[in-house]
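Colleague: Predicted model follows, preceded by the sequence.
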Amino acid sequence: MAVQQVTVGADEADVRLDRWFRRHYPGLSHGALEKLLRTGQVRLDGRRARAAQRLRAGEILRLPPQMAMAVKPRPMRTTPDPARAAYLRELILFEDADVVAINKPAGLAVQGGTGIRESLDDWLPFLAREGGGRPKLVHRLDRETSGVLIIARTALAATKLTEAFRLHTAKKVYWALTLGVPKPLAGEMVHRLMKEGEQMVVRDHADAQRAETAYRVLDHAGRVAALVALAPKTGRTHQLRVQLAAMNCPILGDPVYAEPKAEAAAAFHESGAQKGMHLHALRLTVPHPRKGVIAVEAPVPKAFRQSLSALSLNGDTAARVEDEA
């Protein structure tokens, strides 16, 4: 076995060194990497390096001989299932060499877990460019939430997009159909959320995290239902669902937080409202990993529109919804 010399590509510029190893050698523990760095067996352009050091295009990464024995990532599928590949292509809203944005349907889990046989994560190889690596998720939507989801096709895009979501420079707008009407009709929801069992709850507790969401009621049916535009400023688990429930206006069809208004939901369904959770990620605006801005909007699902019609709610009132919430 011999020493390896790897040139850092442009698509991996600005990636932390430890994350580069995690992508290329997932079998190498963080402790083992730290030892290699501490003893100078891994070097950048001939110099010692740190785990948190960010790579630059063109740098030469020296890898010791034993890296040849490290566990490599799982290979990508080379023959995608034609039906899955065609279905994913239909969902694409925007794509280029670095990113792809899709209109995730309600019911499709983003990642695997208990009771989930297939997820979007399993399908990511179908979205890869020829000769490119496995695309990477950079944010999430709940299984029953529909709408815009952006995926990184390159290491550079993964780093830049992850940072955009972390720093909240990615701007999101959702539509929700609620059981009840938020009061006042516009404002900001501010709560502290924490997990209890399998649910998120509002608690004044040291472990609870601050959640902020701007909202505006776009239309309402008396006091019983509303179409609400939501612009989250933080990204807590189930944030929009918990905050609306805390205002006594849970989302229609929410399988976890709308139980107290089950009777009202049943009456809506008898009036023609559709089943399923009515939360849609309508628009996402995020800095492009290289230059400019990506602004993507996902059409409102047919079932959601049918429910709006059944409740005589106007779904055309927010053509510029980012200015409404």
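Modeller: Perfect, thanks for sending it. Numbers count the residues shown, from 1 in each chain.

Colleague: switch to C-alpha atoms for all contacts and neighbour counts from now on
Modeller: Will do.

Colleague: chain center to the helix or strand L37 falls within, what's the gap?
Modeller: If you go by DSSP states H and E, L37 is part of helix 30-38. Mean-position distance between helix 30-38 and its chain equals 31 Å (C-alpha atoms, centre = their mean, to the nearest Å).

Colleague: Stretch 214-225 now?
Modeller: 26 Å.

Colleague: Check stretch 256-263 too.
Modeller: With C-alpha atoms, centre = their mean, you get 26 Å for stretch 256-263.

Colleague: And stretch 232-244, by the same measure?
Modeller: Worked out by C-alpha atoms, centre = their mean, stretch 232-244 lies 13 Å from the chain centre.

Colleague: Ends of that stretch, what's the gap?
Modeller: By C-alpha to C-alpha, to the nearest Å, the extent of stretch 232-244 from end to end equals 12 Å.

Colleague: Residues touching it, excluding its own?
Modeller: The contact list for stretch 232-244 (C-alpha atoms under 8 Å, 6 or more residues apart in numbering) reads 142, 168, 171-173, 178, 182, 189-191, 193, 200-202, 209-214, 230, 250-251, 254, 257.

Colleague: May I see the PyMOL selection of the buried members of the residues you listed?
Modeller: Of the contacts of stretch 232-244, the buried ones go into a single PyMOL selection, burial set by 16 or more other C-alpha atoms under 10 Å:
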select buried, resi 171+172+173+178+182+189+191+193+200+201+202+209+210+211+212+213+214+230+250+251+254+257
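
Colleague: and the comparison structure, right after this:
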Amino acid sequence: MTMDLPDLDPITDDQVIVVHLDAGMVGDRLDKALARALPTLSRGRLQALLAQGAVSHDGAVVTDGSSRAIPGDYDITVPPVMAAEPRAQAIPLTVLYEDADLIVIDKPAGMAAHPAPGTPDGTLVNALLHHCGATLSGIGGVARPGIVHRLDKDTSGVMVAAKSDRAHAGLSALFATHDIERTYIALTRGAPSPTLGRIETLIGRSSSDRKKMAVLKSGGRNAITDYVVQARYAVPAKPGAAPLAARVACTLQTGRTHQIRVHMASKGSPILGDATYGSGSPALSVRAAIEQSGLTRQALHAAVLGFVHPVTDEALRFETSLPADMARLEGLLAAL
């Protein structure tokens, strides 16, 4: 085996490492073979790069590290090393509430909660570091100070962050025991049936795609979502016909990764615009409404967040309206 290594010190841009695996490596797991060929990168790092689509074999992207190695050239794109500590950035925030211990914001869609591979900056943490300065709680670690819960990057809505360590510990305890009110508004393909109900399943990593979550028959963690269909759109004239789309309020009783997105999909009513869990295609008129609205993400908004202040014991509750893209889509759906 041979490898072509670029100058990696310092890394300022993506670097491409070319590794040649010869016939003697055939049959080994790919991640293991690459780790042996390239000791400067750990097997775990290589697995992450594979999952991110940063490894290609003879020009074809390879993502499954458990697949068997075959001879040939592997191009491995290594992104720049992230700074150990995120930097403050002057990113505007919509602040709903703030005191010495915590801050509540209305997060826009497209903003990640904290830095991660592929999203080194432009996150809520970067904005909070600029807004709050040295007062931001450090319990969450250098990569995510103040963060006690997350919204998906493309989910908008209410989030709370801790400014003091005492508030961080108290908020973390509230989320751990689910003593917090969290209601989301989703615009869905079709409508879940019945119109009012509880979804209780096990949720864990999908066996077919480790980047996705799935409802499992065994393993995983218990996940509970209460929902109510608030409006039905484009209902065909025939009796008992299902609507083409709906507005659904989902209240979390647990907080699993992608819980609402997975649960709505499991009911046959995935969230509109959800490229990960939105299997199947909406009706032509709904697709046209999505395009006209400008929605480019899942139509999911964290509308309500309520909790008891962990320091003052004051009952706090925040509710926000749908952001512009979802509001436009809902108006178009209502007109169908």
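Modeller: Structure's in. What do you need? Please read these numbers as outputs of a predicted model, since none were measured by experiment.

Colleague: Superposed, what's their TM-score?
Modeller: TM-score for the superposed chains, counting by TM-score structural alignment, normalised by the length of the first structure: 0.67, backed by 233 aligned residues with a C-alpha RMSD of 2.3 Å.

Colleague: on that earlier part again, residue range for the helix holding L37 of the first structure in the second structure?
Modeller: Across the second structure, nothing matches helix 30-38 of the first structure (TM-score structural alignment).

Colleague: hang on, the earlier thing: which of the contacts of stretch 232-244 of the first structure fall within strands?
Modeller: 171-173, 178, 189-191, 193, 200-202, 209-214, 230 (DSSP state E).

Colleague: which stretches of the second structure form helices?
Modeller: 30-37, 43-51, 124-132, 165-177, 259-266, 284-293, 324-334 (DSSP state H).

Colleague: aligned partner of A265 of the second structure in the first structure?
Modeller: If you follow A265 of the second structure across to the first structure using TM-score structural alignment, you land on A245.

Colleague: tally of neighbours for its match?
Modeller: A245 of the first structure has 25 neighbouring residues, counting by other C-alpha atoms under 10 Å.

Colleague: Quickly note the distance from it to G180 of the first structure.
Modeller: For A245 of the first structure, the distance to G180 of the first structure - C-alpha to C-alpha - is 10 Å.

Colleague: Next: H238 of the first structure.
Modeller: In terms of C-alpha to C-alpha, H238 of the first structure sits 19 Å off from G180 of the first structure.

Colleague: ok, now R143 of the first structure?
Modeller: With C-alpha to C-alpha as the criterion, R143 of the first structure and G180 of the first structure are 23 Å apart.

Colleague: which of these two has more neighbours?
Modeller: Counted by other C-alpha under 10 Å, R143 of the first structure and G180 do not tie: G180 has more neighbours, with 24 against 16.

Colleague: correct me, but that one touches M247?
Modeller: No: taking C-alpha atoms under 8 Å as the definition, G180 of the first structure is not a contact partner of M247, at 9.0 Å.

Colleague: about what we covered before: which one of the helices of the second structure lies nearest to G138 of the second structure?
Modeller: In terms of C-alpha to C-alpha, the element of these nearest to G138 of the second structure is helix 165-177, at 6.9 Å.

Colleague: contact partners of the closest one?
Modeller: So helix 165-177 of the second structure is contacted by 101-102, 137-139, 146, 148-149, 161-162, 180, 307, 309-311 (C-alpha under 8 Å, 6+ apart).

Colleague: if you set the cut-off to 7 Å instead, what comes out?
Modeller: Residues outside helix 165-177 of the second structure that contact it (C-alpha atoms under 7 Å, 6 or more residues apart in numbering) are D101, L102, S137, G138, I139, G146, V148, A162, I180, P310, V311.
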